[in-house]
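Trainee: A predicted structure for the sequence below; I have some questions about it.
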Amino acid sequence: MRLPNFRGLVAGEVPVVEEHEAMDNKAVEAGHSPVVDVTHPVDDNTEEFTPDAQGGVKKIEATTIVWTRNHLIAAYVMMWLVTFVDAMQQGTTGVFTPYVTSSFYQHSLTAYTTVMSSIIGGVLKLPLAKVLDIFGRPHGFAIMTGFLVVGLIMMAACNNVQTYAAAQIFYWIGYNGISYIISILIADTSHLKNRGFMYGYVSSPYIATVWITGPLADAYLSGPGWRWAFASFIFITLGVCLPLLGLFTWNYHKAKKAGIIQPVKINRTFKESCVYYAIEFDAGGLVLILAGLVFFLLPFSLYTYQGDGGLDGWNSPLCISFVIIGFLLLIGFGLYEKYLAPKTFIPYRLLLDRTVLGACILAATLFISFYIWNSYFFSFLQVVNGLDITRATYVQNIYSIGACFWSLIVGLAIRWSGRFKWLAVYFGVPINILGVGLMIHFRQPDVNIGYIVMCQIFIAFAGGTLVICEQIAAMAATDHQHIAVVLAIEGMFSSIGGAIGSSIAAAVWTGVFPEKLALYLPPETKDQAATIYSDIVTQLSYPKGTPTRHAIERAYGDAQRYMNIGATAILALGLVSVFMWRDIRVKDFKQTKGRVA
């Protein structure tokens, strides 16, 4: 499938950006790099930049003005390669975690590290958005590549589980950051009408990597070992990230040399620079929202580890205090942004825009629903359907493969129709409700696996539709200046939704499965209920067709029924959120500048 046609430049439409390089002697003597600021274009007769845009946004707009058609095509090829390597790397290295921890005979930090790395990687998109907007896209991409490479180096060289745990945090910050920046670069370099297809194109590597990661991980484990796997990916990552970074940096300097970006000396002391950037980054608001999200989200993942065997749960002092502190900090963030912030993180009018708010609510709803029905799906496929690990992986990956494939078709449909809301209203949400709702009946013992595969296909096509539509909705409601922040806010809602969904799934599982298991087990194995409940290996040790295995399968079915009922019910909120959107026509919507796809 070829890329959409590229638009040429109109002769003479060359705006000018003033790049202010601080040459203050005090700052230089202190060892600090020059301060960079960007003002409005000075030529009123030229194509203007996005009004009130910050420096990073104007720099990328100047870059797209000077680069060639071949460079545009090369950028999309390189972004595809970065995504391919990241997807293959994430899937392969994830297999190694139990082998790494087993080699050190320590497991205590693994669960906490996974929780912290996922939360930190999610919420750091908020300050990263400001780095991209103020300093520039290449700066953020270089920083995130550095985090990922440092994480891989630490994993390759680790001699204890504590080092590996710290490496995971660095790795996930870099991995999530690179994925996020790629989405921003697509928004910078594509027309809004083509953006859905471009997102589908760049995510298409996941169609292939789900089949590669397992054999690749097995080859490393049976060959040179997991340390060499991490070491190999250090060089592979640099091999695909540095050319993309170099392409954007080269064209940035080309715009600077052409006079589109003009250095201007300004006088600003180091202290003045600190104050300036504290205001530009909305430091007070960022501290409040980051701390609030970390405190609020942690208990959703850690409550099962509180007390002996997780018996304290939500009643533990840690969970209660963290939720209260997080909730108060998030309220404080809203009040600070409304009444005290000298420069807000995101304009209040945009945060309350019904299309942006609806897109964020849909993102949270989809993640809540997904994590409710998917949390114990892999175990269900093995225990109830009797699939081995390989075949269970294939069924579970139907969502990734189907969603990535279908997103390409959705992108073309948006390009053809010029609208996106109809796809979500008439196809995405209804098909998603249908697929999840049917699992209430089909995810039960003695139901043919083909019906579950059918449900997964429905959900995959619906997910591929809704993820693209929600991102287009959020971006269509704003200008180029606020795209990075809007997508970061949408990612924040997704993180919250995932945490809530996982919490609900765990609550249903712990509340239903052990009770039903004790009820259904035959007398000869009732005393084994606690062991069976906590260990999938023990569950699989009873042959299919035996009374004990049948009891386990019935208990699974009961727990799954409640999970799927909850996952279906929450999707009603998704339908409401989609109706909130304005029916924006994106076909003739001009949001980006220069030569774009």
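Mentor: Arrived safely, thanks for sending.
Trainee: hey, let's count contacts and neighbours off CA atoms from now on
Mentor: Noted.
Trainee: can you map out the strands along the protein?
Mentor: 17-22, 36-38, 261-266 (DSSP state E).
Trainee: which residues touch Ile570?
Mentor: 365, 368-369 (Cα atoms under 8 Å, 6 or more residues apart in numbering).
Trainee: Arg354 against Phe579, yeah?
Mentor: No. Judged on Cα atoms under 8 Å, Arg354 makes no contact with Phe579 at a distance of 9.6 Å.
Trainee: So which residues of the stretch 201-350 of the chain form helices?
Mentor: For the stretch 201-350 of the chain, the helices defined by DSSP state H, counting those that start in this stretch occupy 205-222, 226-257, 270-280, 283-302, 317-339, 348-351.
Trainee: any chance of the contacts of Ile570 in a markdown table, plus neighbour count?
Mentor: Shown next, in a markdown table, are the contacts of Ile570 (neighbours: other Cα atoms under 10 Å):
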| residue | neighbour count |
| --- | --- |
| Thr365 | 26 |
| Ile368 | 27 |
| Ser369 | 30 |
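Trainee: Give me the longest helix you can find in the protein.
Mentor: helix 483-520 (DSSP state H).
Trainee: Could you list every helix and strand that that one packs against?
Mentor: helix 110-123, helix 125-134, helix 161-188, helix 283-302, helix 354-374, helix 449-476, helix 529-534, helix 547-579 (3 or more Cα pairs under 8 Å, 6 or more residues apart in numbering; DSSP states H and E).
Trainee: okay, pairing it with this:
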Amino acid sequence: MENRSNSKISEPRFERQEVHVTDKEYNDVPPEFENVKYGQNAHQEVMPVDSDGEKQKLRPSLNMHGLPDKLHVSKWLVIRQSELLAAEYDWWPFRILLLFCAFICGYGYGLDSNIRFIYTSYVTNSFSEHSLLSTVNVINAVISAASQIVYARLADVFGRLTLFITAVVFYSMGTVIQSQSYNIETYAAGSIFYNLGYVGVVLVLLLILSDFSSLKWRLFYQFAPTWPFIINTWISGNITSRANPQENWSWDIGMWAFIFPLSCVPLICCMLHMWWKARRTEEWKILNEEKTYFKTHGLVSFIKELFWKLDTIGTFIMTVSLGCILVPLTLAGGTSSKWDDSQIIGPLVLGVVLLPMLIVYELKWAREPILPWKLIKDRAVWASMSISFLYDFIFYMAYDYLYTVMIVAVDESVKSATRISSLSAFVSTVFSPFFALYITRVTRLKPYIIAGCGLWMVAMGLLYHFRGGKSSHSGIIGGLCVWGVGTTMFTYPVNVSVQSATSHENMATVTSLNYTLYRIGSAVGIAVSGCIWTQNLYHEIFKRVKDAKIASYAYEQPYNFIAEYTWGTPIRQQVVEAYMHVQKLETLVGLVFCAPLLLFSLCLRDPELTDEIAHNDLGEGEYIARDKDYIFDWIEDKCRKFVPGLHPKGRHPSFASQEAQEETRSIEEGQVPDDSSDVVMESGESNFKKLQGEFHSRRVSSHEQNI
């Protein structure tokens, strides 16, 4: 049999075999080794065949949690179909066409999100609820975090294109609701549907580009949808100033209900063209004859399995818990404290109580937990998840109210403030193609991720120092430029780093975990930022102006306030001092959390980027590949001199106690531990095999036993 570790992306040969299968389950092994379906009658089964004609062995299927995975066939088919689609676009002009279509799509949602963030502040201002800007953003982030999990798991069942079109529909639906809102509650409701669509578009587009790129070129492909920021940074200011959002925000938002879907048409046509080409191949025809769980068991059984596959109960509890904890933090402050209000205390207590319930449910009853332990226990995954969380948390601590600070406390125009607030994205985008091409040559990411986190700490220091007054104009620009360079070097590279350490089958899972923590980080960051803002700003303004009416006016309607109290007037300067004080608190929190961000970057693995889509040489029970990590090994070697109890120098595993326990169990079972293994093995392998054997013995029919 051909060695898989040396195999490239190829199209396997298929044979048909008539087999009677009765509710048979198959093991969660690499997808190129098996294809099964679930049926009550005899049907055709597609089996991969080696180059020498030998049929590969099928095994009973359990997911990584040791439970039956009845939707494994659907997931396998989607992954194989995506590989066949990628094979049809293996010619470089087609790849350029795909990147151009992704660029157009990114141009649509990038420009919209860039200016909608600005428009939201005018919406809250028009409702005299500007301080609720963080509340709306928290709701957006919580919904986004929950939908990441759902989209990633659905994408492996229904396919990328179906989920992409569904996300576009949600996007347009939410945009229409937001544009026609008449109060802050209606606008927040529209934000839920808008974010369901926005998150789905971004995640599915990322998965599509990942399916079509090798690890070496993965970063270049994932950067493609961000390149429109080079244009958007400069035209967004012109759009917001000409659109007059203070008066026309409804139309300014509503027009994107048809502009964005139009920008998605080229990508959809591109995907349909791939499908049209692939459907004529023999492999595709054989895959289409495969009967999935839906075809053999019907709609009701399929929905039931999908309910457990999505971990619907766990995701719902997580969403409600996060919302009940974070939203009250943004509502409790303002012109008067509301911490003694039952409407604030009640949801907060409910959210805290739901957290342990979520943990218990995920550990005891969830069939597909939100956090798959066998993946997240490795530092390649938990370190990248931690960085994703801190990235957005720190970002919103400094950025959430930056536009308002520049308008009120730096005296920037609408055009200038819009451009400056987009400057970090502009610098990041300009730098990204050169950095991505450079990475294709060095094929390592970890040193640059560490450097990027260090640059973020420098940028936060600059934003802490320059936070108000006309003299801060250049300082803010400089800080955002440094911020943009650092963003290029670690945000997307973190995703590529964790993708390069796992298999194609788990690629969507680890990507969604990163983006889920990314969205949770934004929710927490916005909530903490909003809490600091609402708890301090009004009191700081009142402390200086000594007039409750003026203080309320400046706090609730800052854009109307600056039109009446121009720059240089005494009251305006007092308000500027209040804004500077609160922004100092915001950026200080972000600066402090840059230290753990840098620490987690040191804990990442450093897999080599190859010409494969993902790791193809992971065996049974192996989820994360581990290459030589010079940086972590050097740190570990230095720490060994000061920390007693670390494992001997000759051993590479980072968690010695865990590895020792696994080796002890293997020895007790009569297995010889392989010290030369370059992968992290799953713990509790003996229990997994016992459960697998028991399940298989109960399921195998007499006909199969005879076979």
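Mentor: Received the coordinates, thanks. Just so it is clear, the structure is predicted and the values come from calculations on it, not from any experiment.
Trainee: Could you look over the strands of structure 1 and pick the most buried one?
Mentor: Most buried of those by mean neighbour count (mean count of other Cα atoms under 10 Å) is strand 17-22; its value is a mean of 22.
Trainee: That one packs against which elements?
Mentor: Taking 3+ Cα pairs under 8 Å, 6+ apart as contact, the helices and strands that strand 17-22 of structure 1 lies on are strand 36-38, helix 55-66, strand 261-266.
Trainee: how big is the angle separating it from strand 261-266?
Mentor: 40 degrees (axes from the mean of the first three to the mean of the last three Cα atoms, to 10 degrees).
Trainee: Residues in contact with strand 17-22 of structure 1: which ones?
Mentor: By Cα under 8 Å, 6+ apart, strand 17-22 of structure 1 touches 34-42, 58-59, 62, 260-268.
Trainee: Can you check what angle separates it from helix 226-257?
Mentor: 110 degrees.
Trainee: any idea how far strand 17-22 of structure 1 is from the chain center?
Mentor: Centroid separation for strand 17-22 of structure 1 versus its chain: 33 Å, with Cα atoms, centre = their mean, to the nearest Å.
Trainee: before we move on, what about stretch 548-563 of structure 1?
Mentor: 32 Å.
Trainee: do the same with stretch 213-232 of structure 1
Mentor: The answer for stretch 213-232 of structure 1 is 26 Å, by Cα atoms, centre = their mean.
Trainee: Can you get me the start-to-end distance on that stretch?
Mentor: Chord length of stretch 213-232 of structure 1, first to last residue, is 14 Å (Cα to Cα, to the nearest Å).
Trainee: Now that stretch: buried residues?
Mentor: Using 16 or more other Cα atoms under 10 Å as the test for burial, stretch 213-232 of structure 1 gives 213-214, 216-217, 220-221, 226-227, 229-231.
Trainee: What of stretch 582-600 of structure 2?
Mentor: Of the residues in stretch 582-600 of structure 2, those with enough neighbours to count as buried (16+ other Cα under 10 Å) are 582-591, 594, 597-598, 600.
Trainee: what's the neighbour count on the corresponding residue of structure 1 for Ile376 of structure 2?
Mentor: Using TM-score structural alignment as the criterion, Ile376 of structure 2 maps onto Leu351 of structure 1. Look at Leu351 of structure 1: counted by other Cα atoms under 10 Å, it has 14 neighbours.
Trainee: again with Lys257 of structure 1
Mentor: So Lys257 of structure 1, with other Cα under 10 Å, has 11 neighbours.
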